[in-house]
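> Fold the stuff below for me.
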Amino acid sequence: MTLRLFYLIFCRIVGGLTLMPRSDAFKNMEFLVLRHEVAVLRRQIGRPRLSWADRAVLSALARGLPAVLRAHRPVAPGTLLRRHRCLIARHWTYPHRRIGRPATDPAVVALIQKLARENPRWGYEHIRGELRHLGHQVSGATIRRILKRGRLGPAPRRADDRWRDFLRTHAASTLACDSFTVDTVTLRRLYVFFVVQVGTRFVHVLGVTAHPDGAWVAQQARNLLADLKGRAGTFRFLIRDRDTKFTSSFDEVFAGDGIHVLNLPPRAPRANAFAER
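This next block holds a predicted model:
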């Protein structure tokens, strides 16, 4: 950057020296042309952007002008001196230092979050004690702040007692059922009953009917268990909504194979998000 600045200044000086051998009449004519060009440019450009080389050359040359003309130049010597004073002040000003405690090591932050996720029933003080055994001195308030920033609540709420945590834990052994409608060309509405395996997202399309009643849905449940054969024992839960077509006979079909039927809360389609989607 410094070499480029000196190169630009050198080019400006050489360009000025080339004007010295020329006659006064030629110089005066060129000055009139240049002054008119500057007047035209000032009408179009509000404030030109000058480089450091331009500022230095203009400041040096402006010293030979009368005071009246020097006051209207883009760069006055006082401007260059003011910038020089700012440069000196910035050089001797101490850098701003952050006030307060230093930030926690990112490796310790990741360790705290890992301990909280793998041990959801550990409180702040328990995690603090484990960190002390590992050679890390962290206060309980810092652990609380780190967990809050990572969207990890206190120990009771961090335990796997929420519906989302339940689905994540038992996804491989959970089924979800629902039905959707299809309108034919003759505007006849058909109901398609299906069961999805939450862990693999595999969908079993069990049947299509225009009149889905309790007996028909219970029979589709029997057909599903027959299709699963030996794999039916790998599933423990079935999620369904509170539709009237799901009768006690439907629940008994799955209960016979050790599958517990979970009824969704009223008006809560998100609880059965895998099937609803």
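
> alpha carbons only for contacts and neighbour counts from here, please
OK.

> same for the longest helix seen in the chain, what does it pack against?
The helix spanning the most residues in the chain, taking DSSP state H as the definition, is helix 24-44. The helices and strands touching helix 24-44, judged by 3 or more CA pairs under 8 Å, 6 or more residues apart in numbering; DSSP states H and E, number zero.

> can you list the residues that contact the helix or strand following that helix?
Going down the chain from helix 24-44, the next helix or strand is helix 52-61, by DSSP states H and E. Outside helix 52-61, the residues that touch it by CA atoms under 8 Å, 6 or more residues apart in numbering are Leu5, Phe6, Leu8, Ile9, Arg12, Ile13, Val75, Ala76, Pro77, Leu80.

> Next secondary structure after helix 52-61?
helix 67-70.

> From the contact counts, what lies against the next helix or strand after that next one?
Next helix or strand after helix 67-70 toward the C-terminus (DSSP H and E): helix 77-92. Using 3+ CA pairs under 8 Å, 6+ apart as the contact test, the elements touching helix 77-92 are helix 52-61.

> Sequence B follows; please return its structure for comparison with A:
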Amino acid sequence: MLVRLLYLITMRIFAWLVLLSRSSAAKDAEILILRHEVAVLRREKKWTQPPSAGHPPVPVELRELIIRLGTENPRWGFRRVHGELRRLGHKVSQATVRRVLRAGDLVGAGYRIRAGRSPGSGSAVRAGS
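Prediction:
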């Protein structure tokens, strides 16, 4: 600990001695370079764009309606649920309907998932087979 402290003090003293031995032109050049670096960093900071917020979340009422349609009609797929929602006047994409149904563990269209596999791994099997 004491050796480290002595080393740091010695390094500071030598750095000051180097600064004292420099000419004023060298010091001015260093200051000019440092000011330029600061100006470049400030310019880069100004031009960064804030991250996009993404899509707004699905309203709770619409999410519950999607889950209810999927539960009451287990043989409907996400496309059919999407069509019914559009017919009722709700503007929602097929991907959103599919995501909400998967989040609610409703695969739809009479499919069930084999144990231990994810829905996207090609493991869906027709119900009744």
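
> overall similarity of the pair, as a TM-score.
Once superposed, the chains reach a TM-score of 0.46 (TM-score structural alignment, normalised by the length of the second structure), with 92 aligned residues with a CA RMSD of 3.8 Å.

> thinking again about what came up before, redo the contacts of helix 52-61 of the first structure as JSON lines? Include distance to Leu224 of the first structure.
Listed next are the contacts of helix 52-61 of the first structure as JSON lines, based on distance: CA to CA, whole Å:
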{"residue": "Leu5", "distance to Leu224 of the first structure": "82"}
{"residue": "Phe6", "distance to Leu224 of the first structure": "85"}
{"residue": "Leu8", "distance to Leu224 of the first structure": "84"}
{"residue": "Ile9", "distance to Leu224 of the first structure": "87"}
{"residue": "Arg12", "distance to Leu224 of the first structure": "89"}
{"residue": "Ile13", "distance to Leu224 of the first structure": "93"}
{"residue": "Val75", "distance to Leu224 of the first structure": "87"}
{"residue": "Ala76", "distance to Leu224 of the first structure": "90"}
{"residue": "Pro77", "distance to Leu224 of the first structure": "91"}
{"residue": "Leu80", "distance to Leu224 of the first structure": "87"}
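
> just the residues you listed now: which is nearest Leu69 of the first structure?
Among the contacts of helix 52-61 of the first structure, Ala76 lies closest to Leu69 of the first structure (CA to CA), at 10.4 Å.

> could you pull out the helices for the second structure?
With helices called from DSSP H, the second structure shows them at 2-21, 24-46, 60-72, 78-87, 94-103.

> The second one versus helix 2-21: what angle between them?
It refers to helix 24-46 of the second structure. Comparing the axes of helix 24-46 of the second structure and helix 2-21 via axes from the mean of the first three to the mean of the last three CA atoms, to 10 degrees yields an angle of 110 degrees.

> got the buried residues for helix 24-46 of the second structure?
Judged by neighbour count (16 or more other CA atoms under 10 Å), helix 24-46 of the second structure contains no buried residues.

> Name the residues that touch stretch 80-92 of the first structure?
Contacts of stretch 80-92 of the first structure (CA under 8 Å, 6+ apart): Arg55, Ala56, Ser59.

> can I get these in TSV with neighbour count?
Supplementary listing: the contacts of stretch 80-92 of the first structure in TSV, determined by neighbours: other CA atoms under 10 Å:
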residue	neighbour count
Arg55	18
Ala56	18
Ser59	21
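
> the strands in the first structure, which residues?
Counting by DSSP state E, the first structure has strands at residues 174-183, 189-197, 202-209, 237-240, 260-263.

> Dump those strands into JSON lines; add mean neighbour count as well.
Formatted as JSON lines, the strands of the first structure follow (neighbours: other CA under 10 Å):
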{"stretch": "strand 174-183", "mean neighbour count": "17"}
{"stretch": "strand 189-197", "mean neighbour count": "18"}
{"stretch": "strand 202-209", "mean neighbour count": "15"}
{"stretch": "strand 237-240", "mean neighbour count": "21"}
{"stretch": "strand 260-263", "mean neighbour count": "16"}
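
> Could you work out which of those strands reaches nearest to Thr142 of the first structure?
Taking the strands of the first structure one by one with CA to CA, strand 174-183 is closest: 38.3 Å.

> could I get the helices of the second structure as a markdown table with distance to Tyr111 of the second structure?
As requested, those are exported to a markdown table (distance: least, CA to CA, whole Å):
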| stretch | distance to Tyr111 of the second structure |
| --- | --- |
| helix 2-21 | 69 |
| helix 24-46 | 52 |
| helix 60-72 | 12 |
| helix 78-87 | 12 |
| helix 94-103 | 12 |
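
> looking at the ones you listed, which is closest to Ile113 of the second structure?
Going by CA to CA, the one of the helices of the second structure nearest Ile113 of the second structure is helix 94-103, 11.2 Å.

> Quick one: neighbours of Tyr124 of the first structure, just the number.
By other CA atoms under 10 Å, 19 other residues sit near Tyr124 of the first structure.

> how close does the closest residue to it other than its chain neighbours get to His126 of the first structure?
Spatial nearest neighbour of Tyr124 of the first structure, excluding adjacent residues (CA to CA, 6 or more residues apart in numbering): Gly140 at 5.6 Å. Distance, Gly140 of the first structure to His126 of the first structure, using CA to CA, to the nearest Å: 9 Å.

> circling back: so which of the helices of the second structure is nearest Arg126 of the second structure?
Per CA to CA, nearest to Arg126 of the second structure of those: helix 78-87, 15.8 Å.

> Give me the buried positions along that closest one.
Buried residues in helix 78-87 of the second structure, counted by 16+ other CA under 10 Å: Phe78, Arg79, Arg80, Val81, His82, Leu85.

> I'd like these laid out as TSV, including distance to Val125 of the second structure.
TSV is the format used below for the buried residues of helix 78-87 of the second structure (distance: CA to CA, whole Å):
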residue	distance to Val125 of the second structure
Phe78	17
Arg79	18
Arg80	19
Val81	20
His82	22
Leu85	26
